[in-house]
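>>> only geometry, no sequence info:
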């Protein structure tokens, strides 16, 4: 179309950011706070289409009706894929509404999982099946033995986490513990993974494995096209549970997933209810274990972080295994604790 140009938005410029935000609002969408790169198509100076990315996730996608049929979708997506290639990233994802799936499958995106409110697709050099095959090989996972599994963040690793893993190991011949790989937490993935691995070394039937980018967190799930929090959480939980059941469950022969009972947090409670409903569709059972208590209350990583924030590390000592205590008193651990003291983040 004559006069059409693609340009990059300076996300640090409040005026430019607001212009994109207002354009998206016309479609009932918002500009997600975590986007790191945004492009727009302008016609005679006015925004007529936009797409953004947050790391390797495409989001905040909208095109004016008067540009339909102009191949703008392909142009936007190709531009973002080129940007990812510049950054050395050759694999990407998009969450979208079910009625938009055909647009992206026509651009060679593959559907990973679809729910009533959202669809999760991927594009690139590899796919979920190749990643899980590689995981099985790298971590020497026997695919024939029926297993139990847990998905954990461990921010940081507590005696509560250790207790859940122990209970699973008593119930199953083999147990896989998937550590959420995404770095949205105050304790980086590398440290969380190493703490759990070291802290469960004595449990011979337990294997600790990086979760991969297919175990998604609610922090990754986009807010831009589902405004209502309850609907968004439901869509996120259904996709996350569905991917785990359909792919991880069938690939690794996981018959049972274990979670801790959630007495306080409604969001986690709702997530557990979704697991209970979705996992059996994929021949997997959910077992909810009562959490470990100390001094009349449940042990949680958030309590440990609060003690750190309040500079009451000694009070956290009874909630964490020795491996975590030693780490917190190391140089790296002390640096992380300083960040926690300055942070307002709940993660």
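Structure's in. What do you need? From a predicted model like this one, the values you see are computed outputs, not experimental measurements.

>>> from here on, contacts and neighbour counts on C-alpha atoms
Noted.

>>> how far away is residue 169 from residue 147?
10 Å (Cα to Cα, to the nearest Å).

>>> out of those two, which sits in the more crowded spot?
More neighbours surround residue 147 than the other of residue 169 and residue 147, with 24 against 20 (other Cα atoms under 10 Å).

>>> Quick check: the more buried one touching residue 250?
No - at 10.8 Å, residue 147 does not count as touching residue 250 under the criterion of Cα atoms under 8 Å.

>>> any residues in contact with both of residue 169 and residue 147?
residue 175 (Cα atoms under 8 Å, 6 or more residues apart in numbering).

>>> put this beside the first:
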């Protein structure tokens, strides 16, 4: 560390960002757009090490080869954790290459899952096991009883979503419906969650549960939100699907997962394919249900958003449950409708 100086990058300074991008490119790493904090170590010639974070996700670690093994990783991690603590964040994830797992486990991180090109680890005041134990208690889940599960975004909740839940409900003793909690959709999580909960209240064997940090989140599956089709997609889908199979299915006694057939979105289709492979490795069944259609046209949340954008609210009525239609005509719903009219989201 002698002769090295640590600096915080000014993210608004394009030249400083570019220098980090160039340094990372030498390690086959991208400087990702969601980064909100970056540290660099410099010598007299420039950057020799860097690390960044996006909320509670630590990423983009790189250290010059001649300085590796000098304890610099520990210094960078310590400074990032201090930054998280100053923001009131006490649980974090880190993406790294599989060959670097031992470095981070030696610093207190726990390995969650390893895919072909990337590993995900976590650190903090709780872990996935304690998280699931609290979930079991809060939602009164009898783990002696087998059940099925679905994971949905519901942006917004449609008759297609309701149809899929009904199909699972008809053949399962109990169904857990996890609603993606990441707030990167046009309809906020609280509203999506409440619409599904109210819209399935009559299905007595269905429990609607927040997805949390371990299901299709920026930590486990960032490509879901970015809708990117790059070489990272297979790794991200494998991590998210593997975590669900290894931890959720095992601890919650889930023996079957339902998904809707996906003829349009390549990212969701890739996710379903990875899910099939990962669940098979753990002896979990994946049931793919054909989408509900009207006159040959499948019902989708994107179709509903298109109609909203076209200000064609009346034709939405047949595509969504009463709870969703009533919400769209409420004060809060109308505010969201106005936002959709000027800015459409891919998810």
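Nice, I can see it. Quick caveat, the model's predicted, so the values are computed rather than measured.

>>> Spit out the contact partners of the closest residue in space to residue 313 of structure 2 that isn't next to it in sequence.
For residue 313 of structure 2, ignoring the flanking residues on the chain, the nearest one in space by Cα to Cα, 6 or more residues apart in numbering is residue 307 at 6.5 Å. By Cα under 8 Å, 6+ apart, the contact list for residue 307 of structure 2 reads 313, 315-316.

>>> swap in residue 109 of structure 1?
Residue 109 of structure 1 sits next to 121-123 when contact means Cα under 8 Å, 6+ apart.

>>> what residue lies at the spatial centre of structure 2?
In structure 2, the residue lying closest to the centroid (Cα atoms, centre = their mean) is residue 217, at 1.5 Å.

>>> wait, that residue sits on residue 181?
Yes - using Cα under 8 Å, residue 217 of structure 2 is in contact with residue 181, at 7.4 Å.

>>> mean shift between the longest strand seen in structure 1 and structure 2?
In structure 1, with assignment by DSSP state E, the single longest strand is strand 46-54. Mean deviation of strand 46-54 of structure 1 relative to structure 2 after superposition (mean Cα distance after the TM-score superposition for structure 1): 0.8 Å.

>>> Which positions in the one helix or strand the residue nearest to residue 313 of structure 2 maps to come out as buried?
Using DSSP states H and E, residue 307 of structure 2 falls within helix 301-309. The neighbour-count check on helix 301-309 of structure 2 (16 or more other Cα atoms under 10 Å) flags 301-302, 304-309 as buried.

>>> cool, stretch 330-337 of structure 1 as well?
Result for stretch 330-337 of structure 1 [16+ other Cα under 10 Å]: buried residues 333, 336-337.

>>> can you give me the helices in structure 2?
Using DSSP state H, the helices found in structure 2 span residues 14-25, 72-86, 101-105, 128-138, 159-171, 189-199, 222-226, 233-243, 250-252, 266-281, 301-309, 322-328, 331-342.

>>> Of the ones you listed, which is nearest residue 3 of structure 2?
Nearest of the helices of structure 2 to residue 3 of structure 2, taken as Cα to Cα: helix 72-86 at 13.0 Å.

>>> how big's the offset between the closest one and structure 1?
Its aligned residues in structure 1 lie a mean 0.7 Å from helix 72-86 of structure 2 after superposition (mean Cα distance after the TM-score superposition for structure 1).

>>> Can you tell me what sits against the longest strand of structure 1?
20, 23, 34-42, 58-64, 67, 72, 76-77, 80.

>>> 6 Å instead?
By Cα atoms under 6 Å, 6 or more residues apart in numbering, the surrounding residues in contact with strand 46-54 of structure 1 are 34-42, 58-64.

>>> the inter-axis angle of that strand versus helix 14-25?
With axes from the mean of the first three to the mean of the last three Cα atoms, to 10 degrees applied, the angle from strand 46-54 of structure 1 to helix 14-25 works out at 100 degrees.

>>> related to what we said a few turns ago, mind listing which of the contacts of residue 109 of structure 1 are in strands?
Using DSSP E, the contacts of residue 109 of structure 1 in strands are 121-123.

>>> Which one of the residues you listed is nearest to residue 210 of structure 1?
Nearest to residue 210 of structure 1 among those is residue 122, at 19.5 Å by Cα to Cα.
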